[in-house]
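Peer 1: Below are the sequence and a predicted model for it; my questions follow.
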Amino acid sequence: MIFRQLFDSESSTYTYILGCPRTREAIVIDSVFEQHARDAALLRELDLQVRYALDTHVHADHVTGAWLLRQHLGARSVLSCQAGVEDVDVIVDQGDELAFGDLRVEVRATPGHTDGCLTFVTGDRDMAFTGDCLLIRGAGRTDFQAGDAHLLWRSIREQIFTLPDDCLIYPGHDYDGRTVSTVLEEKTFNPRIGGEAREEDFVGYMQNMNLPHPRLIDIAVPANLKGGKPDDDQASAEADWGPVTVSFAGIPEIQPEWVARNRDAVLLLDVRSEGEYAGELGHLQDALLIPLDQLRERLQEVPRERPVVTVCQSGKRSAMAAQILIKAGVDRAANLAGGMIQWDRLGLPVAAG
């Protein structure tokens, strides 16, 4: 199985991508709205097609990215029948299964943190994605959104602790950098529900945590009750001047074919040395030459009227140049994907050295 664990530092949320290596179908669990460009870039680079966007529950600390995955990547959203969310593609409950290629996940209803919490278990029961039900050495709070500590006790004991001891536990959050645990570890060491803990111990612990409400609860819950759909139906991160994609490394890139057709609409900034500019690969007609090691000192020489496309031999140095420009306030900037090597490979026109 193709597997990636991603992290949003603002909300300490883990997002998970699971993919079938044969069919390239995938699922995304607990996506974050602001991380859509990152997730989409990784899916594109791994050649994965998203079949389902799953949420373990209605989140109170971040807005789900499910709507964006539906709009832009054709995913079908998945939530519990108890979640009460508008406009969900697939409503699931205890015992349901979701297939993606040759793989599948089993749905386990694990309410208690909220009444619509789910845990997703892989078909061979070696991985469980527990959302905010069971955390690493913790458990999801039960003091709002129809939380119930008694119900959470039963969910963990009956639906998660009955999995094989070596089943890996992947939570929805962790605030201390922990990434994975096992059923046996949590049964043994979890200070709230592990060891010799009884229901009254767990409930007494959970009812006396006295935590402040999540900072974004007034924004996140209403948005998530609409599946993460923004009020203006728009995803604000897309470039308005050309088909820019953002790589998983965070580099805005644009393809050479588009640049060749729209050369008058952009400023071409070549960041190679003078020798390379005049060398065997040639250069693009009317490209402004500012070597990368001089760019920070010569930023004032870069016109701002048109979007800037940075160029180098292979697209590596120009990727840094695009980042330098963006940090300097040049919002409309992108790297020429593949650089002059790819431009030459495609047979696009160049000026001789």
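Peer 2: Nice, thanks for sending it over.
Peer 1: When you work out contacts or count neighbours from here on, use the C-alpha atoms and nothing else.
Peer 2: OK.
Peer 1: ok, which stretches of the stretch 101-250 of the chain are helices?
Peer 2: Ranges of helices in the stretch 101-250 of the chain, per DSSP state H, counting those that start in this stretch, are 149-155, 183-189, 199-206, 217-224.
Peer 1: ok, residues contacting the first one?
Peer 2: With CA atoms under 8 Å, 6 or more residues apart in numbering as the test, helix 149-155 has contacts from 109-113, 133, 142, 193, 199, 202-203, 206-207.
Peer 1: same check, this time on the last one
Peer 2: Contacts to helix 217-224, defined as CA under 8 Å, 6+ apart, come from residues V58, H59, A60, D61, H62, V63, T64, V85, K229, P230.
Peer 1: ok, 7 Å please
Peer 2: For helix 217-224, the external contacting residues (CA atoms under 7 Å, 6 or more residues apart in numbering) are V58, H59, A60, D61, H62, V63, T64, K229, P230.
Peer 1: Would you agree the third one falls within a helix?
Peer 2: No: counting by DSSP: H, G, I helix; E, B strand; the rest coil, A60 is not found in a helix; it is coil.
Peer 1: Pasting the second one now:
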Amino acid sequence: MLIFRQLFDQQSSTYTYLLADSVTGEAVLIDPVFEQVRRETALIEELGLRLLYTIDTHVHADHVTGAWMLKRHTGSQIAISAASGAEGADRYLSHGDRCEFGARHLQVRATPGHTNGCISLVLDDETLAFTGDCLLIRGTGRTDFQHGDARAMFRAVHQQIFTLPNTCLLYPAHDYRGLTVTSVGEERHFNPRLGGELCEDDFSVHMTNLRLPHPKQIDVAVPANLKCGLATRDPTQMAEPEWAPLTYTFAGIWEINPQWLEENLRAVQIVDVREPDEFDGALGRIPAARLISLGDLADRAAELTKERPIVTVCRAGGRSAQATVILRQAGFEAVANLAGGMLRWRAEGRVVENASG
């Protein structure tokens, strides 16, 4: 079975796509964003996948790719078009190549026009295709910089994308209106730039007169992406917290290992966010834990010190996860959640006070 996830970066309106073979766990990631590498890494780990490749559909001008950072963290290989001009990739893709993951593969189709190194990726059974910045939902990528060519784009769309089955779902690299997916049949009929009976000349004139401003990040993004995202900024952005061995979840929460916590109770502030009757109830409490119920935490955060890390705890780990968000909003950086809460703590036989159950 195919594992498929569509992920979104709000800052650049970029879609990133994760595809994996559920039997082998082998995966590929299309168009990763640098700032979202931690999120993507957490998802891959939670799903038990092994990332084989990151594939950029082109040299992006509006964000920096996460390809290099993902290679650094997961050992994945970097793939990009041979026509892109990018340095530092492990694999340079040409029209007709296949990127395999488990029993599945993506076929590479050259779709230049937005840039001269744009590619689209078609799933082996032609049910899904990833069109990068070539064909968007009821639109197309721009063609006025990075060796763009409106006529080349028109031909690429008609020859490489519109030749797919009408039912083939199309996933673009961007959408600025919250739209997520379209189909070949829809775009053939309804795309206002090149659908229906519009010809190449119509499209060329339309694209010439768009008069769009250059992307805000172009001066940073293009040079960085020509190096596959290498050393775009301080790599410590992805550094793990040093005060304890923590795990970052796809939900965006840092979690702490119960064993480490039990061995280091006095090195941290333990904030129990349950209600008073729970704090004194059957599950007991962790020694040295301080009761500040979740509803009171925002108002009482100033009672805590920023000199020592904070571990939040509740019955099952849900309220305490929200507590880490509240504390970070209050300016506390060294914060982690005890996943599974007191239920897990008791199930593992760890030390408690005041337990009656």
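Peer 2: Received, thanks. The structure presented is a predicted model; accordingly, all values stated were derived computationally and were not measured.
Peer 1: just to revisit the earlier point, and of the contacts of helix 217-224 of the first structure, the nearest to R22 of the first structure?
Peer 2: The shortest gap between R22 of the first structure and any of those belongs to T64, at 28.1 Å (CA to CA).
Peer 1: Tell me the residue in the second structure aligned with the closest one.
Peer 2: By TM-score structural alignment, T64 of the first structure lines up with T65 in the second structure.
Peer 1: mind checking how far its match is from H158 of the second structure?
Peer 2: From T65 of the second structure across to H158 of the second structure, the span is 28 Å (CA to CA, to the nearest Å).
Peer 1: When those two are compared, which one has more neighbours?
Peer 2: Counting neighbours by other CA atoms under 10 Å for T65 of the second structure and for H158 shows that T65 has the greater number, 32 against 15.
Peer 1: residue contacts, the more buried one?
Peer 2: T65 of the second structure neighbours (CA under 7 Å, 6+ apart): D31, P32, V33, F34, N225, C228, G229.
Peer 1: can you check V325 of the second structure too?
Peer 2: Residues counted as contacts of V325 of the second structure (CA under 7 Å, 6+ apart): none.
Peer 1: re earlier: top of the contacts of T65 of the second structure by number of neighbours, please.
Peer 2: Neighbour counts for those (other CA under 10 Å) peak at P32, which has 29 neighbours.
Peer 1: Name the nearest residue to I324 of the first structure, ignoring sequence neighbours.
Peer 2: R296 (7.3 Å; CA to CA, 6 or more residues apart in numbering).
Peer 1: Can you find the partner of that neighbour in the second structure?
Peer 2: By TM-score structural alignment, R296 of the first structure lines up with A298 in the second structure.
Peer 1: count of neighbours near its match?
Peer 2: Considering only other CA under 10 Å, A298 of the second structure is surrounded by 15 other residues.
Peer 1: mean offset of the helix or strand hosting L295 of the first structure relative to the second structure (after superposition)
Peer 2: Taking DSSP states H and E as the criterion, L295 of the first structure maps to helix 292-295. Compared with the second structure after fitting, helix 292-295 of the first structure has a mean deviation of 1.8 Å; criterion: mean CA distance after the TM-score superposition for the first structure.
Peer 1: Give the buried residues for that helix.
Peer 2: Across helix 292-295 of the first structure, burial judged by 16 or more other CA atoms under 10 Å covers L292, L295.
Peer 1: Next: stretch 149-167 of the second structure.
Peer 2: Using 16+ other CA under 10 Å as the test for burial, stretch 149-167 of the second structure gives D149, A150, R151, A152, M153, F154, R155, A156, V157, I161, F162, L164.
Peer 1: ditto for stretch 298-309 of the second structure
Peer 2: Buried residues in stretch 298-309 of the second structure (16+ other CA under 10 Å): P309.
Peer 1: Could you tell me the end-to-end distance of it?
Peer 2: End-to-end for stretch 298-309 of the second structure, by CA to CA: 17 Å.
Peer 1: ok now the longest helix along the second structure, how far from the chain's centre?
Peer 2: For the second structure, the helix that runs over the most residues, judged by DSSP state H, is helix 318-329. Put simply, helix 318-329 of the second structure sits 22 Å off its chain's centre (CA atoms, centre = their mean, to the nearest Å).
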